[in-house]
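1. model the following, please.
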Amino acid sequence: MARTSLRTKLAAVVATGVMALGTGVLAASPTQAAAAAGDCPYTYFCAYEGPGYTGNFVKMWQCSDVRWIPWTSTNGSWINNQTPGTRARFDLSNGSSAYTYGAYYAVSGGINWNTVYYIDPC
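-> A predicted model of the protein is given here:
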């Protein structure tokens, strides 16, 4: 049941550009999202330590290139700039998984990295 709830929350990303897992919800401006696109090339999934695509970041593009998320910031961000239909999977601290909706070009200006342990880009 928690998985369904998280998927519902992730659906809001596509509709609003905002992701809320735990606390800390921020909306990214179109200008911030456009600037971040330069750092996250087509076919990549990018996770940013800070809100609005700022701070340290990790680029992922190879399937099964599972990355541990070291950040504990409550307001990070991400871009799913992969090929159409490619979904990234977030492995969460509660043992469940949540998926982004198919790319091209889903973004989140605010995510609580405390709830995310690993990300598999596809």
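
2. when you work out contacts or count neighbours from here on, use the C-alpha atoms and nothing else.
-> OK.

3. would you state the strands of this structure in chain order?
-> Assigned by DSSP state E, the chain shows strands spanning 44-50, 54-60, 67-68, 76-81, 89-92, 97-99, 106-111, 116-120.

4. would JSON lines of the ones you listed with mean neighbour count and distance to Pro30 be doable?
-> Written out in JSON lines, the entries for the strands of the chain read as follows (neighbours: other Cα atoms under 10 Å; distance: least, Cα to Cα, whole Å):
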{"stretch": "strand 44-50", "mean neighbour count": "25", "distance to Pro30": "16"}
{"stretch": "strand 54-60", "mean neighbour count": "16", "distance to Pro30": "14"}
{"stretch": "strand 67-68", "mean neighbour count": "14", "distance to Pro30": "27"}
{"stretch": "strand 76-81", "mean neighbour count": "28", "distance to Pro30": "13"}
{"stretch": "strand 89-92", "mean neighbour count": "19", "distance to Pro30": "24"}
{"stretch": "strand 97-99", "mean neighbour count": "20", "distance to Pro30": "23"}
{"stretch": "strand 106-111", "mean neighbour count": "28", "distance to Pro30": "10"}
{"stretch": "strand 116-120", "mean neighbour count": "21", "distance to Pro30": "24"}
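
5. second chain to compare with the first, below:
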Amino acid sequence: MAVTKGRVAVAAAGALLMLGTGVASAQAGPAAPASARFAAQAESAHLTSAQTTALQAKVDGYLAKTGGTQVALNKIDLGGKGEILVALKGEAHPRDFASGKGTRVAVSPCLRAGVSHYFCAYRGDSYTGDEILMYTCGTRYYVSTWGRGGSWINDQTRNQESRRARMYNPSGTMIYKTPRAFSYDAHGDWNPVRYVIPCG
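-> Below you'll find the predicted structure:
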């Protein structure tokens, strides 16, 4: 993956805009079954049944591959080791269903000012599409279903040699090591990459 040095110009300011009109949250309480809570999230965001079904299918695909627990309509908790946020088909960024504001975009922690301590991997170019927030050193995070294109931001602890993400091919051979934080690539290629270890 080619590397560009310097700070990311957060041209994703549009990602902070509402995707639709403001809608009051219709989320069920925390004691409600997960399926009821997710249905309420979809309803409050005015998703069609087709959109809801397609989004759940994408989430199910990640759960089968990566494990973890679905904690919102489009969010998977990787057991305290990070998160996966899934975008609706045709939308550039995942929505913020977890907070009950499913009409707004979920702002990626790596695109905020300051240090997030994450390695953020994005399925699409220019920090778009599904994203995996990688946090735990020595852990494998699988991106092998993503194919061509993609992008990443290394926003881990600054100037530490161990905070360089490593990318491995299906044979388990390391094929790329990122520069130390802060570094990024807006136009990468996940096609040869099976998994990423964010730090060692």
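
6. post the TM-score for the overlay when you can.
-> Superposed pair, TM-score by TM-score structural alignment, normalised by the length of the first structure: 0.68. Supporting alignment: 99 aligned residues with a Cα RMSD of 2.7 Å.

7. go through the strands of the first structure and name the closest to Thr31 of the first structure.
-> Evaluated over the strands of the first structure, closeness to Thr31 of the first structure peaks at strand 106-111, with 11.5 Å, by Cα to Cα.

8. how about Arg95 of the second structure, nearest residue that isn't a chain neighbour?
-> Val105 (4.2 Å; Cα to Cα, 6 or more residues apart in numbering).

9. burial count for the residue nearest to Ala2 of the first structure when sequence neighbours are not counted?
-> Leaving aside its sequence neighbours, Ala2 of the first structure sits nearest to Ser96 (Cα to Cα, 6+ apart; 7.4 Å). Using other Cα atoms under 10 Å, Ser96 of the first structure has 13 other residues around it.

10. residue in the second structure paired with Ser96 of the first structure?
-> With TM-score structural alignment as the criterion, the equivalent of Ser96 of the first structure in the second structure is Thr173.

11. give me the number of neighbouring residues for the aligned partner of Asp189 of the second structure in the first structure.
-> When the first structure is aligned by TM-score structural alignment, the residue opposite Asp189 of the second structure is Asn112. Neighbourhood size, Asn112 of the first structure [other Cα under 10 Å]: 23.

12. can you get me a residue count around the residue nearest to Asn112 of the first structure when sequence neighbours are not counted?
-> Among residues not flanking Asn112 of the first structure along the chain, Thr74 sits closest, at 4.0 Å (Cα to Cα, 6+ apart). For Thr74 of the first structure, the count of nearby residues is 20 (other Cα under 10 Å).

13. just Leu63 of the second structure next, same as before
-> By the criterion of other Cα under 10 Å, Leu63 of the second structure has 17 neighbours.

14. let's verify it: helix, strand, or coil?
-> Each residue gets one of three states, and Leu63 of the second structure gets helix by DSSP: H, G, I helix; E, B strand; the rest coil.

15. quick one, what contacts it?
-> Applying Cα atoms under 8 Å, 6 or more residues apart in numbering, we find Leu63 of the second structure in contact with 69-70, 76.

16. among those, name the buried ones.
-> 70, 76 (16 or more other Cα atoms under 10 Å).

17. can I get the contacts of Leu63 of the second structure in TSV with distance to Tyr168 of the second structure and secondary structure?
-> Shown next, in TSV, are those (distance: Cα to Cα, whole Å; DSSP: H, G, I helix; E, B strand; the rest coil):
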residue	distance to Tyr168 of the second structure	secondary structure
Thr69	25	strand
Gln70	26	strand
Ile76	23	strand
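
18. tell me the one of the contacts of Leu63 of the second structure nearest His117 of the second structure?
-> Using Cα to Cα, Ile76 comes nearest to His117 of the second structure of the contacts of Leu63 of the second structure, at 18.4 Å.
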